[in-house]
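Asks: return atomic coordinates for the entry below.
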Amino acid sequence: KLATAVMAMPVRIEVAPAGTTAKDIEQEIFIIPRETKLSLLERLLQDISGTMLVFLRTKHGARKVAHTLKLMGHKAAEIHSNRSQAQRRDALSGFKSGKYRVLVATDIAARGIDVDGIEAVVNFDLPTNSEDYVHRIGRTGRAGRKGRAISFATPDQKGEIRAIERLIRKQLTESQMPGLATQAAPRPESGPAQSPRQDKEKNRPYKLGPKRPFRRRRRHRGSGRVG
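Replies: This next block holds a predicted model:
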C-alpha cells in the first residue's frame, strides 16, 4: 500500500531462494561405478529422443566422452577450454540449429549457453559444488516445457548427493538401469608391468555393455527431506 501511495506504477519483483529448481524438471540420479557411465549414457540416448546437454568436470573427460559418442554414431559437439572461441561458437550454433543432438561441456566453458528446448541435462560427473548443480539443470525445463535432469554418481559420493539435496530442498529419485553393474569389478592386487599395447588401451573409447530398455525403480534413501 505504501509503495502504491508514493510511487507511480510500482512493480513487484520476487526472487526465488537460492537452490530453487524449476518445478517442471524431473530430477533423478544413478549410483554406479565410473566405468559403466558411458554404457548408461548410451542407453539414455536410446530412451531420450531430444537434445541432450552433458556436463563433465574436466576438459579431458569432455573430450573423451565427445569422441566416444561420435564413434558410436551420435551427432555430438564439445565445448571446453581446449576449444578455440570459433570452435565453441560453431558447436553452440550447431546445437541450437539441430546439427548436433548432444553437446558435451565443462562448467566454465558452458557459461552463457542459452538454448531453448533442451530435453535433458546429464551430469556425467557431479559438479564440484552444489550451486553448479542448480545452474546446470536450469538449462532444461524452460518456457513451460518439461525437462529431465539425470545425474551419475559413484558409490563413494553419497556426501555430495546429500549436499545437493540440502541445497535444492528435495530428495533425488534414484534410478537403476537393468543389466548395468552397480558395483565396481574387483582389482587384482598386483600384476606385471603394462606393455605399450596395454597403454594404448587407456586412450581407446569406452566399451559398452548390452543394450536393454530403460526402467526406473526406486527412490534414493541416502537422505531425508530438508525443509
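
Asks: use CA for all of it now, contacts and neighbours both
Replies: OK.

Asks: ok, for Ile108, nearest residue in space, not its chain neighbours?
Replies: Among residues not flanking Ile108 along the chain, His80 sits closest, at 7.5 Å (Cα to Cα, 6 or more residues apart in numbering).

Asks: can you check Leu69 too?
Replies: Using Cα to Cα, 6+ apart and skipping the chain neighbours, the partner closest in space to Leu69 is Ala76 (6.6 Å).

Asks: and the one you found, how many neighbours?
Replies: Under the neighbour criterion other Cα atoms under 10 Å, Ala76 is assigned a count of 24.

Asks: I have a second one here; can you model it like the first so I can compare?
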Amino acid sequence: PSGTAAEKVTHELFVVKKDFKLQLLAKLLQQYRGPVLLFSRTKHNARKITRSIRDMKHSAAEIHSDRSLAQRREALGGFKTGKYKVLVATDIAARGIDVTGIELVINYDLPDDTENYVHRIGRTGRAGNKGHAISFATPDQRGNVRDIEKLIKISLPISKRPDILQEQFSQSSQQSSYKPSYQSSNRRQKNSYSHKRHTQQRSKFYR
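Replies: From the prediction side, this is the model:
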C-alpha cells in the first residue's frame, strides 16, 4: 500500500555534503558483496555515477531514458545474472524492475516524489529475504527527510558505523539538534527497522 515500507527492510541515513557522496559510496561498496540497486535523481548523474563506480573497480550498468531498449535489457539481464554488481537507475526507468536477491538499495539522491522512497526500497527485502536501504541526504534536505519519515511512519536512523565517521562527510554533524517527525510508540516496530549490525541514533542531524 502507498506509504507502507517493506517490513523486512532496515533503514540507514547518511548526512553527507554533495561533493563527498562518491567517497562515501566507495566505502560502502567495499562492505557489500551482493547486488546493489542505486537510485539517481537524473539520467545525467546516473551516467556519472556509473563511470565512477567502474573507476572504483566494481562492475556497473545504468538504466535511464537515454538508454535504448536493448541497452536496458542488457543492463537488467546482467544485473540479474551477477555480471553487474551495481545497477544505477532513475525512478522512471526503474519501474517494472523485478529482481530478487537485491542486498542493498542506495538512495544516492533522495527522490523528488516522496512516495518513490517506498517504491525504491521495496525492491530489496523480497521473497522472505532481509533487505537494507541506505539514503544520502545533504545538510539542507531536512524537509525531504521529514516528509519521508511522515510517509513511512518511522524515523530514518543516522548511521553510526565506527568505520565511517559522519564528520568526514559533513562538518555540521556535531551541531545537530533535528528531531524526527515521527516517533513510534510501538517499540517492536522500531526494533524491526533498526539496523542490527551498527549502533545508530535517530535522525537528529538537522537544526
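
Asks: superposed, what's their TM-score?
Replies: The TM-score (TM-score structural alignment, normalised by the length of the second structure) is 0.82; 178 aligned residues with a Cα RMSD of 1.7 Å.

Asks: surely the residue nearest to Leu69 of the first structure and Ala105 touch.
Replies: No. The criterion here is Cα atoms under 8 Å, and Ala76 of the first structure misses it with Ala105 at 10.7 Å.

Asks: in the first structure, what stretch matches stretch 29-37 of the second structure?
Replies: Aligned by TM-score structural alignment, stretch 29-37 of the second structure falls on residues 45-53 of the first structure.

Asks: trace the residue nearest to Ile108 of the first structure over to the second structure, please.
Replies: Mapped onto the second structure by TM-score structural alignment, His80 of the first structure lines up with His64.

Asks: quickly note the distance from its match to His119 of the second structure.
Replies: His64 of the second structure sits at a distance of 16 Å from His119 of the second structure (criterion: Cα to Cα, to the nearest Å).

Asks: who's more crowded, the two?
Replies: His64 (22 against 18).

Asks: hmm, back to that, correct me if wrong: the match of His80 of the first structure contacts Leu76.
Replies: No. Contact criterion Cα under 8 Å: His64 of the second structure and Leu76 do not qualify, at 11.3 Å.

Asks: Asp113 of the second structure matches what in the first structure?
Replies: Matched by TM-score structural alignment, Asp113 of the second structure corresponds to Asn129 in the first structure.

Asks: that match and Ile150 of the first structure: what is the separation?
Replies: For Asn129 of the first structure, the distance to Ile150 of the first structure - Cα to Cα - is 17 Å.

Asks: which strand or helix spans the residue located most distally from the centre of the second structure?
Replies: The outermost residue of the second structure, judged against the average C-alpha position, is Ala70 (26.6 Å), by Cα atoms, centre = their mean. Per DSSP states H and E, Ala70 of the second structure falls inside helix 69-81.

Asks: what's the average distance of that helix to the first structure?
Replies: Comparison of helix 69-81 of the second structure with the first structure after fitting gives an average deviation of 0.3 Å (mean Cα distance after the TM-score superposition for the first structure).

Asks: mean shift of the helix or strand that that helix is followed by relative to the first structure?
Replies: Downstream of helix 69-81 of the second structure, the next assigned helix or strand under DSSP H and E is strand 86-89. When the first structure is overlaid, strand 86-89 of the second structure sits 0.3 Å from its aligned residues on average, using mean Cα distance after the TM-score superposition for the first structure.

Asks: ok, back up a step: from start to finish, how long is the match of stretch 29-37 of the second structure in a straight line?
Replies: Per Cα to Cα, stretch 45-53 of the first structure runs 11 Å from first to last residue.
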